[in-house]
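[1] Structure, please.
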Amino acid sequence: MAISTEVRDQLTRKFEALLPHLNERQQRLMLASEARLLGHGGVRAVARAARVSETTVRRGVFELERGLSPLPDGRVRRSGGGRKRVTAHDPKLMSALLALVEPDERGDPESPLRWTTKSLRHLADELTRQGHTVSAPTVGALLRRNGFSLQGTRKTLEGTQHPDRDAQFHYINEQVKDHQATAEPVISVDTKKREQLGLLPNAGREWRPKSDPVQVVDHSFFTGPQVEQAIPYGIYDITRNTGWVNVGVDHDTSVFAVESIRRWWKARGRHDYPHAGRLLITADAGGSNSYRYRVWKSELAALAAETGLAITVCHFPPGTSKWNKIEHRLFSHITLNWRGRPLTSHEVVVNTIAATRTSGGLRVEATLDTGEYPTGVAISKDRFAALPLERHATHGSWNYTLHPAPADASSPVPPVGEANGPAQRRQAMLARLADPRLTGMSPAQMEQLAAALAPAQAARAQERHSQQRGGRARRATGNLRAKPLFNDSARLLLTLLYQRQVCSMKVLADLLEVTDVCIADLVKETRRVLEDQSHHAGTAQVRFAKAAALLDFLTTDQRPARAAIIDRLSHPALTGMTRDELHSLIQRLAVSQVAQGERLGYQRRGGPRQPGTRSGVFPQKISNSERVLLTILYQRKLCTMEVLTDALGDVCRSSVGNVIRETRPLLQQVGHVPTAAPVRYRTAADLLAAAPDDRDTPTS
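    Below you'll find the model as predicted:
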């Protein structure tokens, strides 16, 4: 019979109320039971009232008629229902996928995707190309099912580990506990990455109004060396969980590092630890606080003498700087605090660092350091040996203590800091090196030469800076360029001393407490200026192999033993000419000897000097004036080459032979033909004894 409209309406209201609360199988069985109660036409009526397919209702009726048992809790369909997994249709799919994502483990180093990004889309495309039709979401599901996930790299490999690595970690831990047990300060120090200032991109994101990001430049490499920079040097107090950051603007040198620690002590350390007698510093093995730098230890000795603290330093082994507390206790939070924000000025850097706070109680202070910290500063070995430095029994190169006073009263007082110590000593030493006996010029002549070369030196400096920038300056330099260690007059003086072969670059570096590279750079630049002005420095009468010998000469006029021997050999009784005539001949040959040295050097190199080389005059075992003297003595047949070699004492026969072979043509060019001597000497002692001790001038 026909089903009335009233029944249909009641079914519709009933289904609307109950069906949303039932799962798929429960809905199907409920609809089937209503259809069976209605009898003929019930399936269609129920399907229309519930707005489902008649097939769904009819399938439910069949399930009720078969009398199947209820399904376990949580299941809607019987086991085995639904579509088969893609791996069931394609059993080789999983092995093909693993061969793509694990080429090394699967022994397939020539995997098609070995050198490309293994994204889900790339994997799906490659599998489809191999005949395994699959979508990117299915690839993702298969990877997750087999224990894969998206992962980045992890910094855990440290290269070759030092054999004392673990022992050093234990030793640092013991030192920290020992200092903390007696309420002594323990700090972790390091330099954060150098930051360029300006509208430059900075990693990270920050909340801003929608579609209104901060506008920054798309490239930052054009800024060049003249851009302002910030160098944050951090001091992290491990015990109090506080940070202090000194933001420098010049160079990250050892002097700057110790000055940062000094500022922390004056501003925070002495107030937080009023009764402190010791200070423990943990630092990495490189950078401005490297355990290899003598300047770092010398400046710490000055700080120890100033504060009265016994400063102990423990360095982490090379390659383990990430274990230094400051890296993840201070620097990481500073980086998070200025994420997505361009560092446009030093004020922004200082205030952003000072605003760093953490829920763990970290508080940070920051200050701007506008001081100048030039590079090239060094400490001589003798001055370093006088430091009150005590190496620990456990790896003394990494662990050492600098005491506030020398161990005994006879030891020298430790040096003060660079600002008022080596800088003043450097100026005093320059004044001593300007001695006319070394320069060959009076003070008035030196001033006149310096004034004449000043414009050329300034032009050379601008040319050098332009090459470093890659073009002209893009802004007014102002105070951006650091003040050099030596002014133009000092550069001229040092270049003259080196060209006159008074001593080596190493000796000059030890006297002035700078690096020999610093001396080499200024000699290279100033030498070109002297060549442009056609100025020839000549050769000094005395040469010094050690700094102590040069200082003794300046103080007591004590000449080296080699100079006394040359003076004896220059006697007119041996040379057959007066000393003035010999000196005049040496001066006439000076230019030819320089040209000959350049020509021989070119031949040995096989071409011009490579870019970046010093291109200076390197001190020779036998100076140019000595070359002329030895050639004259040999041409007069006073003795053999072996006798001349024995007389000099510190050269070999081949060197003397080369000197004579190279200098003989130069003497012939100027028309000098030495006369043969009436006596021939068989030994060096006889040769030197033939020259009287006085400086008379007998005739030839």
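
[2] Only C-alpha atoms from now on, for both contacts and neighbour counts.
    Noted.

[3] could you pull out the helices for the stretch 551-700 of the chain?
    Shown for the stretch 551-700 of the chain, the helices assigned by DSSP state H, counting those that start in this stretch span residues 561-569, 572-575, 579-605, 624-635, 641-648, 653-669, 684-689.

[4] Quick one: list the elements packing against the last one.
    The contact analysis (3 or more CA pairs under 8 Å, 6 or more residues apart in numbering; DSSP states H and E) places helix 684-689 against helix 561-569, helix 641-648.

[5] Now the second one, please; I'll put the structures next to each other:
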Amino acid sequence: MSEVDRRLRERFEVLLPHLNERQRRLALATEARSLGHGGVRAVARAVGVSETTVRRGVFELEAGEQPTPTGRVRRPGGGRKSADALNPQLVPALLTLVEPDERGDPESPLRWTTKSLRHLAEELTRQGHPVSAPTVGRLLRDNGFSLQANAKTLEGEQHPDRDVQFRYINEQVKAHQDAGEPVISVDSKKKEQLGQLPTPGREWRPHGDPVRVVDHSFFTGPNADRAIPYGVYDLTTDAGWVNVGVDHDTAAFAVASIRRWWQARGAADYPHASRLLITADAGGSNSYRYRLWKAELAALASETGLAITVCHFPPGTSKWNKIEHRLFSQITMNWRGRPLTSHEVVVKTIASTRTRTGLRVDAELDTGDYPIGISIGREELRALPIHPHAQCGTWNYTIEPTHADAAPVPGRDRERERAAAVAMLADPRLTGMTGDELDELTARLAPTQAARAEQRRWHQRGGRRRNAPGAGGRRLLSDAAALLITIVYLRQACPQRVLSDLLGVNPNSIGEIIAETRMLLDEHSHHVTPNIGLRFSTAADLAGFLRDGPTPIPTPNRPLPEALSHPALTGMSRRQLGDLVERLAVRQAALVERRRYTQRGGERMPGGRGGIFLQKITDAERVLATVLHLRQLCTRAVLAELFHVSPRTIGNALLDVRPLLEQDGYTPAPAPTRYRTATTLLAAIPQQEDDTTESIH
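    As a prediction, the model looks like this:
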């Protein structure tokens, strides 16, 4: 290597790394021109570049080209054409895929698939527009698209009183706070299943040492350990109280949580309080529809001497409840990434929740039983001291203490009252059995009842129990009580509604118990004989009879009206009418059951229609009423009065029977006279007739 080559290499090794492509080319060309003839080859050999590159730089210097704009290496217009420039149909095809509702076919293959860049690029390539995923991303950005998450802004159909209720709640809160009275926001947090289960979020851990949790958290049945947090948030002091239950989220549990807050915090923070304002959403365990919620609040008002005012948020607006984003959101962030392995962990984690704005939270574990199925009767609800407000009285009401000037009155012991009612129902006059006979039947059916209960829980759990027997929810009625009320019902002493009011149990629960126990009695060939001489239509009548022992209440046995089947009214003989009823019987029963199935939306509820009590109007009477109506003999109201039912029942009978009569080929002959009242119609019936055949049954 000559001395010139060595110096050139040393100089350019220092300079060239700091230059861009065009600057390097021009620097090499300047050095070549200074060397004269053979300079291009010498520079190319010393630096190790192509002579063509050096020569191109010389040509650019000799041509006197202007410097390129700042930041550019090449002149504008250089390089490859963009994909959308080479293919003008590419962007319209892309927009067709990402906006199928506006620009493309509603049946687009990507309408219901993930619109990722890779999927879009593959679909465009399949359509004859070869393109890469990064290019698709650039084209989307150029056309105003960006990655966005869902925005929770649509609230659905709004209640007409929504804004009015919001303003009213705000006024009530300000009025109570100005008077120094407590104002709380209450709600239930999401139930949490306990165990080594994954929770959303992350927390600081040593590198490479995450908390190990199971990879699935399938629901393990009603006997799985779970925590039910019910929160009380004090809007004035910015303090939270959470009652962690282990049984059921019922109205009784909700009020018990408020009671525990008052005993632990409220009474100390507001020693001179005379009123309490509760803001709650419209559903859940504190729903404004629940009678038990109001009954338990009335008991709390009597215990504390506070006038309790409740203001419910309109349906669908629970997110506006302060507790949601002032308390519950902070608790969720506090236990992020932490498995809730036990109730103790849940309670301590909730109690450790703090914020920079001053929020403090207390938590306690509530191991009490709160069984489901408790029912409050209408009469009991009417007796409560509830005063609806003039503004939206369904959502806003005040419950006054029963004895404001006297000592607090404790709440009702519903369990003891229920046990006393069950004991009353064991009266031999209702059961038709002596005490020994009833005990013998109970003992004989007990093993089968226990086996059935365990089988039912097995299906609910989806497998074996996880806890010891008796650790799950407690039933309101024992197996012996279930057998007793089923016998009383089968004896036709009262309908299920009366049993529900007397025992304080939900009617659906009563129906399920009776349906299950009735099948058990049939399997053991135990027949219960009805007692037609005793029939009670209200719980008060039944309780009064068992307590005072009055004369049994006879139940009228109303047969098919003989007079209304007179040939002068029906236009046919009694035998012809009986034959017509017999022909329609099967189709009529099938049609009625089909219509009821459609109305119910499924199978009948246990203990529902089709029980042991007679229908309001028999199938034969439905046919008779329809024949009289089609003959235009009288109106529906007159028929309702004659058959002692409502006009709606007559209307349903007409809907059922009229198509069947048309299919049977029945053509009614118009009656010569139309009667406007039941009295005039009955007075016009002839006292004697030639047709002496039997009436329909």
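
[6] quick one: TM-score?
    Superposed pair, TM-score by TM-score structural alignment, normalised by the length of structure 2: 0.76. Supporting alignment: 595 aligned residues with a CA RMSD of 3.8 Å.

[7] before we move on, back to that, looking at the helices and strands packed on helix 684-689 of structure 1, which is nearest to residue 512 of structure 1?
    Closest approach to residue 512 of structure 1 among these is made by helix 561-569 (24.1 Å; CA to CA).

[8] for structure 1, which strand is longest?
    Ordering each strand of structure 1 by length in residues (DSSP state E) puts strand 229-237 first.

[9] Quick check: which of the helices of the stretch 551-700 of structure 1 is nearest to residue 37 of structure 1?
    helix 579-605 (110.6 Å).

[10] quick revisit: please convert the helices of the stretch 551-700 of structure 1 to CSV, extending it with mean neighbour count and distance to residue 304 of structure 1.
    Formatted as CSV, the entries for these read as follows, by neighbours: other CA atoms under 10 Å; distance: least, CA to CA, whole Å:
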stretch, mean neighbour count, distance to residue 304 of structure 1
helix 561-569, 16, 42
helix 572-575, 22, 60
helix 579-605, 14, 50
helix 624-635, 22, 49
helix 641-648, 19, 48
helix 653-669, 16, 51
helix 684-689, 16, 55
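
[11] before we move on, back to that, got the helices and strands packed on helix 684-689 of structure 1 as TSV, with distance to residue 307 of structure 1 columns?
    Putting those into TSV (distance: least, CA to CA, whole Å) gives the following:
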stretch	distance to residue 307 of structure 1
helix 561-569	46
helix 641-648	53
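
[12] that older thread, in structure 2, what range does the following helix or strand past the longest strand of structure 1 match?
    Moving toward the C-terminus from strand 229-237 of structure 1, the next helix or strand (DSSP states H and E) is strand 242-248. The aligned range for strand 242-248 of structure 1 in structure 2 is 239-245, by TM-score structural alignment.

[13] I'd like to check the angle between the longest strand of structure 1 and strand 242-248, please.
    With axes from the mean of the first three to the mean of the last three CA atoms, to 10 degrees as the basis, strand 229-237 of structure 1 and strand 242-248 are set at 160 degrees to each other.

[14] how big's the offset between strand 229-237 of structure 1 and structure 2?
    On the superposed models, the aligned residues of structure 2 are on average 1.6 Å from strand 229-237 of structure 1, with distances taken as mean CA distance after the TM-score superposition for structure 1.

[15] And the contacts of that strand?
    Residues lying outside strand 229-237 of structure 1 but in contact with it, judged by CA atoms under 8 Å, 6 or more residues apart in numbering, are 185-197, 242-252, 257, 260-261, 264, 325-326, 329-331, 346, 349.

[16] if we go to 7 Å?
    The set of residues that contact strand 229-237 of structure 1 without belonging to it, under CA atoms under 7 Å, 6 or more residues apart in numbering, is 186-192, 194-197, 242-249, 252, 257, 260, 326, 330, 346.

[17] Return the members of these classed as buried.
    In the contacts of strand 229-237 of structure 1, burial by neighbour count holds for 186-192, 194, 196-197, 242-249, 252, 257, 260, 326, 330, 346, counting by 16 or more other CA atoms under 10 Å.

[18] on that earlier part again, figure out which of the helices of the stretch 551-700 of structure 1 is closest to residue 464 of structure 1.
    Closest among those, using CA to CA: helix 579-605, at 23.9 Å.

[19] returning to that earlier point: could the helices of the stretch 551-700 of structure 1 be laid out in JSON lines, adding distance to residue 319 of structure 1?
    Conversion of the helices of the stretch 551-700 of structure 1 to JSON lines gives the following (distance: least, CA to CA, whole Å):
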{"stretch": "helix 561-569", "distance to residue 319 of structure 1": "49"}
{"stretch": "helix 572-575", "distance to residue 319 of structure 1": "64"}
{"stretch": "helix 579-605", "distance to residue 319 of structure 1": "39"}
{"stretch": "helix 624-635", "distance to residue 319 of structure 1": "49"}
{"stretch": "helix 641-648", "distance to residue 319 of structure 1": "50"}
{"stretch": "helix 653-669", "distance to residue 319 of structure 1": "47"}
{"stretch": "helix 684-689", "distance to residue 319 of structure 1": "58"}
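
[20] Quick check: which of those helices is nearest to residue 29 of structure 1?
    Closest of the helices of the stretch 551-700 of structure 1 to residue 29 of structure 1 is helix 579-605, at 98.7 Å (criterion: CA to CA).

[21] thinking again about what came up before, so for residue 117 of structure 1, which of the helices of the stretch 551-700 of structure 1 sits nearest?
    Between residue 117 of structure 1 and these, the shortest separation by CA to CA is 48.7 Å, and it involves helix 579-605.

[22] and that closest one, how far from the chain's centre?
    Between the centre of helix 579-605 of structure 1 and the centre of its host chain there is 42 Å, according to CA atoms, centre = their mean, to the nearest Å.

[23] Tell me how many other residues crowd the equivalent of residue 361 of structure 1 over in structure 2.
    Mapped onto structure 2 by TM-score structural alignment, residue 361 of structure 1 lines up with residue 358. Using other CA atoms under 10 Å, residue 358 of structure 2 has 10 neighbouring residues.

[24] in what helix or strand does residue 358 of structure 2 lie?
    Mapping residue 358 of structure 2 onto the secondary structure by DSSP H and E places it in no helix or strand at all.

[25] Once you drop chain neighbours, what's closest to the residue nearest to the spatial centre of structure 1?
    Centre of structure 1 computed as the mean C-alpha position; nearest residue by CA atoms, centre = their mean is residue 287, 6.3 Å away. Distances taken as CA to CA, 6 or more residues apart in numbering put residue 191 closest to residue 287 of structure 1, at 7.7 Å, once the chain neighbours are dropped.

[26] and what of residue 401 of structure 1?
    Spatially, and ignoring its direct neighbours in sequence, residue 401 of structure 1 is nearest to residue 312 (4.2 Å; CA to CA, 6+ apart).
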